[in-house]
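Q: can you look at this prediction? I've put the sequence above it.
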Amino acid sequence: MDIFEKCRDFASTGFYESYGHRVYLRPLRPSAHPGEVLINGRSVVMAGSNDYLGLARDPRLAEAAVRATRLDGTGCSGSRTLCGTRDIHEQLEDACAAFLGREAAVLAPSGFQTNLLLAGLLGKDDVVLGDRHNHASLVDAVRLAGARYHRYRRDGVARAERLLSEAPPGAGRVIVTDGLFSMEGDLCDLPAITALADRCRARVVVDSAHDLGLLGATGRGVPEHFGLEDRVDLVTATFSKSLGSAGGVLAGPAEVINFVRCRARATVFTAGMAPSVAAAALAALDIVRTEPERRTRALEVAERMHNGLRALGYDTGNSVSAIIPIPIGDKVRCLELWQRLLDAGVYVNPVIAPGRPEGQEMLRISFTPVHSDAQLERALEAFAAAGRATGVIPRTPPGSFTPVRIARPPALAQETARPRSAAVPVSTATVR
């Protein structure tokens, strides 16, 4: 059989141009208005990016990237092992290790590739447990290594413990998990995971792609949020979310990082990160450290929009983060809601098969600290009209709703605490 046959049969139009419009791979351009993008020359509110701290267009990152380009050029022309290492790489690695409280760190040119570095550490006899909603890059790392991979549900700790206890003698035991799940917006149960690891003498790897810079008292992510940094063995993260750049980092014990740096195919056989990208990430890391008010504002906006949408009758699932999922459960209705929102000037992400199983279609939404109050209000008005027109929400708002309380550092959480089970009358809910 010709391997190209599947390409001829692939219904690309059905996926990329669903609902009669170009849904995916749509070109976006920067707008003169922060928090907005241009689509076909029209400025719309961007409510679908991973730019959680609003740094992707910060002039300080751009200036750092320009300076690095002038100093080191546009690319490294080789792997880090041979001729691709620059001073800016070592500066960023040292800064990441210090920020995360780890002995050492190693970079990779993308977040996906960062997780593939784990394949250099795993062997075919090792047993790896992973949350069933882990990012594809974590799954592919285990597959690339040929290790034995078992997925667990978040409520399936007992089964997970049995799988670890049945590992062959001499096999390594590892638990890998997203810190903040990219679609659902909820957190891993790190206390249960680390307790399981202690009982089964397993190592713990947390992918902080979506929580680095956003969660924890100083922005170090989910391990800091739970106060369990010393119980997590390795942390992976990407710079393409809160840090407004690209690439990623793996941080942990120096001996482990040195081994991965020299043995992982994902770093030995790839060109070094572009100097401009590394410089932008380094500048962003400094902003995360010195401007905690960005993180505070991001969490305030997230909570406000969660509860503003809930007051309208939307379900935002179990998310406690800047990621706001709206389950729809029907492809046509999901895309119709997406189109009506875009027509009203709000860009969100529709997630359908293969991104989600059929029957679990959803919208994925996020806002940033650079969104103005007027933009947030405009977005809620669009959601009200579009949701009622498509029947996703009732025409009359519910009398009350269960509020979301965003995951915050303990001190901030106490200041804004409200019992999660408390029903808030819609008449008292405000988005201003």
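A: All right, it came through fine.
Q: going forward, measure contacts and count neighbours with C-alpha atoms only.
A: Will do.
Q: packing partners for the helix or strand hosting Val332?
A: Applying DSSP states H and E as the criterion places Val332 in helix 331-343. When contacts are defined as 3 or more C-alpha pairs under 8 Å, 6 or more residues apart in numbering; DSSP states H and E, helix 331-343 packs onto strand 349-351, strand 362-365, helix 373-390.
Q: how about 10 Å then?
A: Packing partners of helix 331-343 (3 or more C-alpha pairs under 10 Å, 6 or more residues apart in numbering; DSSP states H and E): strand 42-46, strand 346-347, strand 349-351, strand 362-365, helix 373-390.
Q: mind listing what's buried along it?
A: Neighbour-count burial for helix 331-343 flags 331, 333-342 (criterion: 16 or more other C-alpha atoms under 10 Å).
Q: residue boundaries of the strands in the stretch 51-200 of the chain?
A: 104-108, 127-131, 148-152, 173-178 (DSSP state E, counting those that start in this stretch).
Q: so what does the last one touch, helix or strand wise?
A: So that's strand 173-178. strand 127-131, helix 136-145, strand 148-152, helix 157-165, helix 190-200, strand 203-207, strand 234-238.
Q: and here is the other one:
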Amino acid sequence: MDFTFSPRVEDLRNRLCDFMAEHVYPNERRLFEQVGAGGDRWQPLPLMEELKAKARAAGLWNLFLPESERGAGLTNVEYAPLAEIMGRSFWAPEIFNCSAPDTGNMEVLERYGTEEQKKRWLEPLLAGEIRSGFSMTEPDVASSDATNIRTEIRREGDEYVINGRKWWTSGAGDPRCRILIVMGKSDPHNPDRHRQQSMILVPMDTPGVRVIRPLPVFGFDDAPHGHMEIAFENVRVPASNMLLGEGRGFEIAQGRLGPGRIHHCMRVIGAAERALERMCRRLERREAFGGPVSQQSVWSERIAESRILLDQARLLTLNAAWKMDTVGNKEARMEIAMIKVAAPAAACKVIDWALQAFGAGGFADEVMANAYAYARTVRMVDGPDEVHRNQMARLELRRYRNSDPARTGGEAEVFIR
């Protein structure tokens, strides 16, 4: 495998870095200040819209969406370093129209949507005219096992009727959120537990869709994006809103979550890289006990360990992206699970050390605090660490069940001389 950047990716990286330096980093504080400045925290930020227009004019728009003429046409390996750069700022992914959950939802529509669904929802999402939400997790069940979900999707004539309650529906706080992708049970008695679920398109303005409340993450409400708890009360949508077909919900979820996990992992590595850079600069400038803090052995250890952790995580993520590109998401599920555990854990540790290096001031730094909150939540979103570890263990054990231990010296018995 070769992770050398192609000339096109190198060009995009340079242009993206230049744009971040000129337009994103200098405006981060202003963006935070604009949230709620007009009295309503759930309104789009004027500065964000200005920056989006600049990004689009610069040709730095919709860089994701592999195997599609609608996006940049980059592979997962090619997009990964760009996602890392965008991950260095809390605001950057949206500026380039590359933020969750819109990216995942657009990939779902591109891969599984009908031409009518693409025209109505995908095209305005790609144009940045609307936003979207993804409703899968539920408050009343252990949603880490998605077969537990209870939201009902029932066919009645030419319509589906939806009843249930979801939470952590990211993106639904934005007033521009026009469409939700909802996962629910359409065939609860199917003997195959993975064929009971479907995904369906639900416009936000459909009668019966009720936003209950925004859910904070470590005290951040992430306005105007938000993570909402939503009730679906006798919501009726046309049968044509079904994605791919009844019973295909798990299939869609796997197609959606694989690339999404790559994006999350690379973004969180970017956030941690920035934290490490800021930590090193801070330690070089500060003096304590007669010399630069960076020369104290505890900080030398942490700097070195941070570099090891982040390079490990990046290489694992690029390897997973390469496998997805070459053999597909299903065959890359072990590698995807590995990065989903390794990358946020590494980022959490590095950002935590950076906070420690900044002392009490670190806790007042919105960039660092948001980065830490994001890194910690990535250990839960798109499946918690425990689920991915269990999957890895099952896949690892499966490798040896039908293999010949004599070929590898892998006998189970204890060797006693």
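A: Right, received. Where do you want to start? As the structure is a computational prediction, the values presented were derived from the model and not from experiment.
Q: tm score of chain vs chain?
A: The TM-score (TM-score structural alignment, normalised by the length of the second structure) is 0.26; 183 aligned residues with a C-alpha RMSD of 7.2 Å.
Q: ok so, going back, pick the most buried one from the strands of the stretch 51-200 of the first structure.
A: The highest mean neighbour count among these, using mean count of other C-alpha atoms under 10 Å, belongs to strand 104-108: a mean of 26.
Q: any idea of the angle it forms with strand 234-238?
A: When axes from the mean of the first three to the mean of the last three C-alpha atoms, to 10 degrees is applied, the directions of strand 104-108 of the first structure and strand 234-238 differ by 40 degrees.
Q: helices or strands up against strand 104-108 of the first structure?
A: Looks like strand 104-108 of the first structure contacts helix 87-100, helix 111-116, strand 234-238, strand 248-252, helix 254-263, helix 265-268 (3+ C-alpha pairs under 10 Å, 6+ apart).
Q: so can I have JSON lines of the strands of the stretch 51-200 of the first structure showing distance to Ile365 of the first structure?
A: Below are the strands of the stretch 51-200 of the first structure laid out as JSON lines (distance: least, C-alpha to C-alpha, whole Å):
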{"stretch": "strand 104-108", "distance to Ile365 of the first structure": "27"}
{"stretch": "strand 127-131", "distance to Ile365 of the first structure": "23"}
{"stretch": "strand 148-152", "distance to Ile365 of the first structure": "26"}
{"stretch": "strand 173-178", "distance to Ile365 of the first structure": "19"}
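Q: those: which one's closest to Leu285 of the first structure?
A: Proximity to Leu285 of the first structure, assessed across these by C-alpha to C-alpha, is greatest for strand 104-108 (14.1 Å).
Q: burial of the nearest residue to Ile252 of the second structure once chain neighbours are set aside, as a residue count?
A: Excluding the flanking residues, the one nearest Ile252 of the second structure by C-alpha to C-alpha, 6 or more residues apart in numbering is Val108, at 7.0 Å. Using other C-alpha atoms under 10 Å, Val108 of the second structure has 22 neighbouring residues.
Q: with Asp385 of the second structure instead?
A: Each residue near Asp385 of the second structure was counted by other C-alpha under 10 Å, and the total is 21.
Q: how near is it to Trp168 of the second structure?
A: Applying C-alpha to C-alpha, to the nearest Å, the value for Asp385 of the second structure to Trp168 of the second structure is 18 Å.
Q: Leu144 of the first structure: neighbour count?
A: For Leu144 of the first structure, the count of nearby residues is 17 (other C-alpha under 10 Å).
Q: do the same with Pro46 of the second structure
A: 11.
Q: before we move on, what about Ser43 of the first structure?
A: Ser43 of the first structure has 20 neighbouring residues, counting by other C-alpha under 10 Å.
Q: residues in contact with Glu93 of the first structure?
A: Glu93 of the first structure is in contact with 87, 99, 104-107, 249-251, 278, 282, counting by C-alpha atoms under 10 Å, 6 or more residues apart in numbering.
Q: close enough to count as contact, Val288 of the first structure and Arg295?
A: Yes: at 7.9 Å, Val288 of the first structure counts as touching Arg295 under the criterion of C-alpha atoms under 10 Å.
Q: quick one on the thing from earlier: can you add distance to Pro223 of the first structure and give the buried residues of helix 331-343 of the first structure back as CSV?
A: Below are the buried residues of helix 331-343 of the first structure laid out as CSV (distance: C-alpha to C-alpha, whole Å):
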residue, distance to Pro223 of the first structure
Lys331, 36
Arg333, 38
Cys334, 34
Leu335, 36
Glu336, 39
Leu337, 36
Trp338, 34
Gln339, 38
Arg340, 39
Leu341, 36
Leu342, 37
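Q: quick check: closest non-adjacent residue to Met362 of the first structure.
A: Pro327 (4.3 Å).
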